[in-house]
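*Asks:* my questions are about this predicted structure, shown below with the sequence.
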Amino acid sequence: MKTLQPFSVNYSNVLYFLFTSIMILQGCGPDKKTKAQEKVVPKDEGTIEIITTVMDFKSPDTIPSGWNTFKYHNKSTETHFFLLDKYPEGKTIQDTKTEVFPPFDKGMDLINEGKSEEGFTEFNNLPAWFFEVVFSGGSGLVSPKKSSITTLKLEPGYYIMECYVKMPNGKFHSSMGMAKPIVVTNKKSSNAPPSVTTSIKVSSTEGINYNSPITKGAQVFSVEFLDQIAHENFMGHDVNLVKLTDIANLEDLESWMNWADPKGLITPSPQGVTFLGGVNDSPAGSIGYFKVNLEPGHYAFIAEVPNALKKGMLKTFTVLE
């Protein structure tokens, strides 16, 4: 096993994989299909329907590689997203039971006791294959009773679809069943990237930037990840679209987007905001797309990082009538 020095781990990988591991440790078997899951099939090649009704993902178990459009319907009463984690060859979610359980169990106990330094140091005992997990995009946050449309390019392999927003008691949604294996096959989708109305670029140095005024109606945003790093909360950056009302407080929103804040990513989400999707954490150099129908009003792009405003990762804009 690879020997790691304290705080030499890739913390972005650690935290993401933690949330999927919790689900296994709690005994929620994502490999078991429900009748509802079996009935959810792509309407056509390259279009993947995903439905959340409570704490679940109902979707096909296998999808083609290449460009796929994911239509995510959040029919629940809580905010969710989905993130696709690509596992190294030969590894499945079952490997977490014996190889990942001990360090995560101890590490999380220490973090919950307020001993964050000791907790993250404990993750040095993770198996070497863990650091090969690739976080490959997904939908940004989606508010209750809303839907998102996201287009991603995926390589063949074994993935875990997860959500790690927190319940009111602080437990991650993944521990309640929101972690599901997905196999991406060698068969390629015939899809191509959609036509774009606005191009977004995101990086750790320049923040979130876009190339044109944003108007009402159907919009397709491309999100290009110029780089990817682990921020202070050990997460990579992403792009989430938020609609703001007059009672929305940007400071509250910014704090809520940081999971490391005790009240971060926890139900309920801040007042006066509606999450409309986006593109989740993706590798440097990759491009994802999301489609949304914009009504006149105030909006923001925001990343799931601490101090998003200071980093240029909280940008507000207005859509005119």
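*Replies:* Nice, I can see it. Residues are numbered from 1 along each chain as shown.
*Asks:* from now on I want contacts and neighbour counts done on CA atoms only, so please keep to that.
*Replies:* Fine.
*Asks:* give me the residues contacting stretch 203-215.
*Replies:* Outside stretch 203-215, the residues that touch it by Cα atoms under 8 Å, 6 or more residues apart in numbering are 198-202, 225-229, 237, 239, 294, 301-302, 311-315, 317-320.
*Asks:* structure two is appended below for comparative analysis:
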Amino acid sequence: MTKTNAARHLLTLALTAALTAPALAHAGHTHGQAPVQVQAQDHKFATPAGVTTGWTTFELKNTGQEPHHMQLVRLPGGMTQADFLAKLRENEGAALAGVEMVGGVGMLLPGQAQRVTVNLAEPGTYLELCFVPDAKGVPHLALGMVQSFQVTTGAAQAQPPKADLKVKLVDYGFELPKGVAITEGPQVWEVTNAGPEGHEMLVFRIAPGKTMADVAAYMQKPEGPMPIIPAGGAQAVTKGRTSYAHLNLAPGDYILLCGVPSPSHQGAPHAALGMIRPFKVVAKTAQK
């Protein structure tokens, strides 16, 4: 693989601090149908061989010893897994722009789990990918963390879950509802990409004792433990697509971040183009 983009490389530097921090559980509530169970191991996915089209909930459980995420993509007709991986080695941003990104679960620490509901609108070959790099900066997918599965046409069509909060992804920022307090506990976020580039919504909790100023300083000069802790989120979707992240948030200060490389900005991660936003989760008692 070519060098990991800057945002994902910065995430690697968080591992030492993150693995010693209290893990947040992220099961969330779902919308009726049993979720498709996927295990993220070191370094492979354990997943069913196939699912049917329509709205589908995946539950990713990190059973490994390293942080992992799950990015889902659909390969266009005529493209093989080997073709796609070869394109990734040449130019990650261009390769991702050439497939349909359908979402997935953001970075989880060992022992964490989270659900995401995505629309597998078309049959075909899909891939599960983990771009999280190891301590040497090598993406897990280059170590074998790539799994294909087939989506076939199904008769029953499930409905997406009811959203508690709606987020719009734009070039380059996150649009949240104005004047809405985000409270602790299980919740579903509807995440829509208004594009035109592909975007993700990674969720990080700011470490205790740290501030957004510390995060900004670290992004400028990444030295020492990273001041944010992975807390899941929604992986990248192509323009016009929507996914639903099932979150379970504790009170505290958080940020949203998009690390997708921009094909129109020489592969610069979207976070470097301004796609990073703080938000606060308040305790329910604070709303009374």
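*Replies:* Thanks, I have the structure now. Since the model is a prediction, treat every value here as computed from it, not as a measurement.
*Asks:* on that earlier part again, among the contacts of stretch 203-215 of the first structure, name the ones in helices.
*Replies:* Judged by DSSP state H, the contacts of stretch 203-215 of the first structure include no members of helices.
*Asks:* can I have the buried ones of those residues as a ChimeraX selection?
*Replies:* The following ChimeraX line selects those of these that are buried, judged by 16 or more other Cα atoms under 10 Å:
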select :198,200,201,202,225,226,227,228,229,237,239,294,301,302,311,312,313,314,315,318
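*Asks:* ok, now which ones touch His168 of the second structure?
*Replies:* I think there's a mix-up here, since residue 168 of the second structure is Lys and not His. By Cα under 8 Å, 6+ apart, the neighbours of Lys168 of the second structure are 174-176, 191-194.
*Asks:* mind putting those residues in TSV, distance to Gly78 of the second structure included?
*Replies:* Output for the contacts of Lys168 of the second structure, formatted as TSV (distance: Cα to Cα, whole Å):
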residue	distance to Gly78 of the second structure
Phe174	34
Glu175	36
Leu176	38
Val191	30
Thr192	28
Asn193	26
Ala194	28
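*Asks:* show me the helices in the stretch 1-150 of the first structure, by range?
*Replies:* Using DSSP state H, counting those that start in this stretch, the helices assigned to the stretch 1-150 of the first structure run over residues 11-25, 35-39, 96-99, 101-112, 116-122.
*Asks:* which position in the first structure aligns with Tyr126 of the second structure?
*Replies:* Matched across to the first structure, Tyr126 of the second structure falls on Tyr159, judged by TM-score structural alignment.
*Asks:* check the secondary structure at that match for me.
*Replies:* strand (DSSP: H, G, I helix; E, B strand; the rest coil).
*Asks:* can you tell me how far the spatially closest residue to it that is not a sequence neighbour sits from Val14 of the first structure?
*Replies:* Excluding the flanking residues, the one nearest Tyr159 of the first structure by Cα to Cα, 6 or more residues apart in numbering is Lys86, at 4.3 Å. As judged by Cα to Cα, to the nearest Å, Lys86 of the first structure and Val14 of the first structure stand 14 Å apart.
*Asks:* of those two, which one has the most company?
*Replies:* Higher neighbour count among Lys86 of the first structure and Val14: Lys86, with 26 against 20, using other Cα atoms under 10 Å.
*Asks:* my guess is the more buried one contacts Val134. True?
*Replies:* Yes - counting by Cα atoms under 8 Å, Lys86 of the first structure touches Val134, with 4.9 Å between them.
*Asks:* ok so, going back, map the residue nearest to Tyr159 of the first structure onto the second structure.
*Replies:* In the second structure, Lys86 of the first structure lands on Arg74 (TM-score structural alignment).
*Asks:* separation between that match and Ala34 of the second structure?
*Replies:* 22 Å.
*Asks:* which residues in the stretch 101-250 of the first structure form strands?
*Replies:* 134-142, 146-154, 157-162, 179-188, 198-203, 207-210, 217-225, 239-244 (DSSP state E, counting those that start in this stretch).
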